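S.K.: missing the sequence, but the structure's below:
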């Protein structure tokens, strides 16, 4: 459910005009505190208690602290913020692409909104993957080398080759400038 609020306040369903049977949200909906939310079509939701016979409850259901934190987080997520974050994500992906090219590392970083994917290797002949099967051809060996090279320069990527890069409000221009410098330093010795 990585796309929850990454593509806009309507998530992927809002971006792609999809009407799912059920929708689940976590993390942002609680401002980072432990809570989740589920919603869906009326005919499905009416089956849940107290209207229906399907029991639905939880220890943290309706937690006032998490709901207040979630409301505060959602109030920060305006259309302008999403435009800024999307532009910053494209910038970070472009920087990574250029740094990898400079270091002779075959890589692409496809972007959708505030999400950037990572693909390493040349199994697709320079083409960016567009589906799950193509994404599975990424070079885990190359990713491991990039991961450790960047970690030694102070840049922590996700531990797995199939994760996304997440750009958020904390990634200011200054942070991105530091990231750019550290990525260049980290990739310098990758082929040694």
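M.R.: Received, thanks. Model, not experiment: these values are computed from the prediction.

S.K.: drop to CA atoms for contacts and neighbour counts, all remaining ones
M.R.: Noted.

S.K.: ok, which stretches of the protein are strands?
M.R.: Applying DSSP state E to the chain gives strands spanning 22-26, 36-40, 107-108, 111-112, 115-116, 119-120, 165-166.

S.K.: Could you export those as TSV, including distance to residue 77 and mean neighbour count?
M.R.: Formatted as TSV, these follow (distance: least, C-alpha to C-alpha, whole Å; neighbours: other C-alpha atoms under 10 Å):
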stretch	distance to residue 77	mean neighbour count
strand 22-26	15	15
strand 36-40	18	14
strand 107-108	28	24
strand 111-112	17	18
strand 115-116	15	22
strand 119-120	29	26
strand 165-166	15	17
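
S.K.: will you turn those strands into JSON lines that also has distance to residue 83?
M.R.: What follows is those, written out as JSON lines (distance: least, C-alpha to C-alpha, whole Å):
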{"stretch": "strand 22-26", "distance to residue 83": "21"}
{"stretch": "strand 36-40", "distance to residue 83": "25"}
{"stretch": "strand 107-108", "distance to residue 83": "22"}
{"stretch": "strand 111-112", "distance to residue 83": "12"}
{"stretch": "strand 115-116", "distance to residue 83": "13"}
{"stretch": "strand 119-120", "distance to residue 83": "24"}
{"stretch": "strand 165-166", "distance to residue 83": "15"}
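
S.K.: Could you report the neighbour count for the residue nearest to residue 93 when sequence neighbours are not counted?
M.R.: Residue nearest to residue 93 in three dimensions, not counting chain neighbours: residue 109, with 5.5 Å by C-alpha to C-alpha, 6 or more residues apart in numbering. Counted with other C-alpha atoms under 10 Å, the neighbours of residue 109 add up to 23.

S.K.: so how far is residue 71 from residue 109?
M.R.: Applying C-alpha to C-alpha, to the nearest Å, the value for residue 109 to residue 71 is 32 Å.

S.K.: let's bring in a second one:
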């Protein structure tokens, strides 16, 4: 009961609802936390001005804006969604890709906020495994590689993503099936629905049973993707153009069989 009084979940990509709720509750809202690109409901991209409007409204009302970049951090760009969309939040959370396969998480933010956190400030924060040396070295190595090769890596990943997105679009059109493909940088997902996927509710319109069959048949043919349309497919630096071409061929044969 207490949580429901403290937390409000708002629809993604709906500035009008967001502004209305903020204006009505501005004295009771401490923070707004948002995935700039939703990766936990498939891949859902922000509308053109959505993130800018969120930033503008939170700044006007003195509300802390937190970007959950656990998925998008170092993936959309070296500077994550902040760099990609040129919007700076007050706090950012990071993880996943930065560990290079090892468990790690991080958070950062504006100086005036982090001066309040220990060891500089009075707000205590700690973790049993903070600063684990193996994870830290792995993270430093990954981030160094990304930094030194950022132009080549991110261009290459996006090129492969565009190729697989076009391949899936062509399959959908040729077979005249219900389908939407959302993608950005090295992230992509297919939704078996007629409706554009712009938020969680539209993502739920995807045919989940069909997707489960699609995932299972892909796995039988050696293509491994998450078992739910509410997760994200990622392209890696290990993937080649030949891998993507083969993946598209397999996806086409599987979708034809559904």
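M.R.: Nice, I can see it. What you see is a predicted model, and the numbers here were worked out from it, not measured in a lab.

S.K.: TM-score for the pair, please.
M.R.: Put the two chains on top of each other and the TM-score (TM-score structural alignment, normalised by the length of structure 1) is 0.86; 186 aligned residues with a C-alpha RMSD of 1.9 Å.

S.K.: out of the strands of structure 1, which comes closest to residue 15 of structure 1?
M.R.: Proximity to residue 15 of structure 1 (C-alpha to C-alpha) singles out strand 111-112 among those, at 10.1 Å.

S.K.: distance from the longest helix along structure 1 to structure 2 after superposition?
M.R.: When structure 1 is scanned for its longest helix (criterion: DSSP state H), the result is helix 79-102. Compared with structure 2 after fitting, helix 79-102 of structure 1 has a mean deviation of 1.7 Å; criterion: mean C-alpha distance after the TM-score superposition for structure 1.

S.K.: residue in structure 2 matching residue 145 of structure 1?
M.R.: Using TM-score structural alignment as the criterion, the counterpart of residue 145 of structure 1 in structure 2 is residue 213.

S.K.: In this structure its match contacts residue 257, no?
M.R.: No. Residue 213 of structure 2 is beyond contact range of residue 257, at 9.7 Å (criterion: C-alpha atoms under 8 Å).

S.K.: When those two are compared, which one has more neighbours?
M.R.: residue 213 (16 against 10).

S.K.: Would you map the helices across structure 1?
M.R.: Under DSSP H, structure 1 gives helices at 11-15, 42-45, 64-76, 79-102, 132-135, 140-152, 173-188.

S.K.: Identify the residues contacting the aligned residue in structure 1 for residue 236 of structure 2.
M.R.: Counting by TM-score structural alignment, residue 236 of structure 2 corresponds to residue 168 in structure 1. Residues in contact with residue 168 of structure 1, defined by C-alpha atoms under 8 Å, 6 or more residues apart in numbering, are 85, 114.

S.K.: ok, now how distant is residue 191 of structure 2 from residue 137 of structure 2?
M.R.: 38 Å.

S.K.: and if you look at residue 198 of structure 2?
M.R.: From residue 198 of structure 2 to residue 137 of structure 2 the distance is 38 Å (C-alpha to C-alpha).

S.K.: Show me which of the two is the more surrounded one.
M.R.: residue 198 (19 against 15).

S.K.: Tell me the residue in structure 1 aligned with the more buried one.
M.R.: Checking TM-score structural alignment: residue 198 of structure 2 goes with residue 130.

S.K.: Quick check: its match vs residue 119 of structure 1, distance?
M.R.: From residue 130 of structure 1 to residue 119 of structure 1 the distance is 11 Å (C-alpha to C-alpha).

S.K.: Nearest spatial neighbour of residue 208 of structure 2, chain-adjacent residues omitted?
M.R.: That would be residue 229: by C-alpha to C-alpha, 6+ apart, it lies 6.9 Å from residue 208 of structure 2.

S.K.: distance of that neighbour from residue 192 of structure 2?
M.R.: With C-alpha to C-alpha as the criterion, residue 229 of structure 2 and residue 192 of structure 2 are 9 Å apart.

S.K.: intersection of neighbour lists for the two?
M.R.: 206, 208, 211.

S.K.: which residues does the second one contact?
M.R.: Residue 208 of structure 2 is in contact with 192, 228, 229, counting by C-alpha under 8 Å, 6+ apart.

S.K.: same question, the last one
M.R.: Counting by C-alpha under 8 Å, 6+ apart, residue 211 of structure 2 touches 191, 192, 227, 228, 229.

S.K.: Give me the neighbour count for residue 65 of structure 1.
M.R.: 15.

S.K.: aligned partner of it in structure 2?
M.R.: When structure 2 is aligned by TM-score structural alignment, residue 65 of structure 1 is paired with residue 134.
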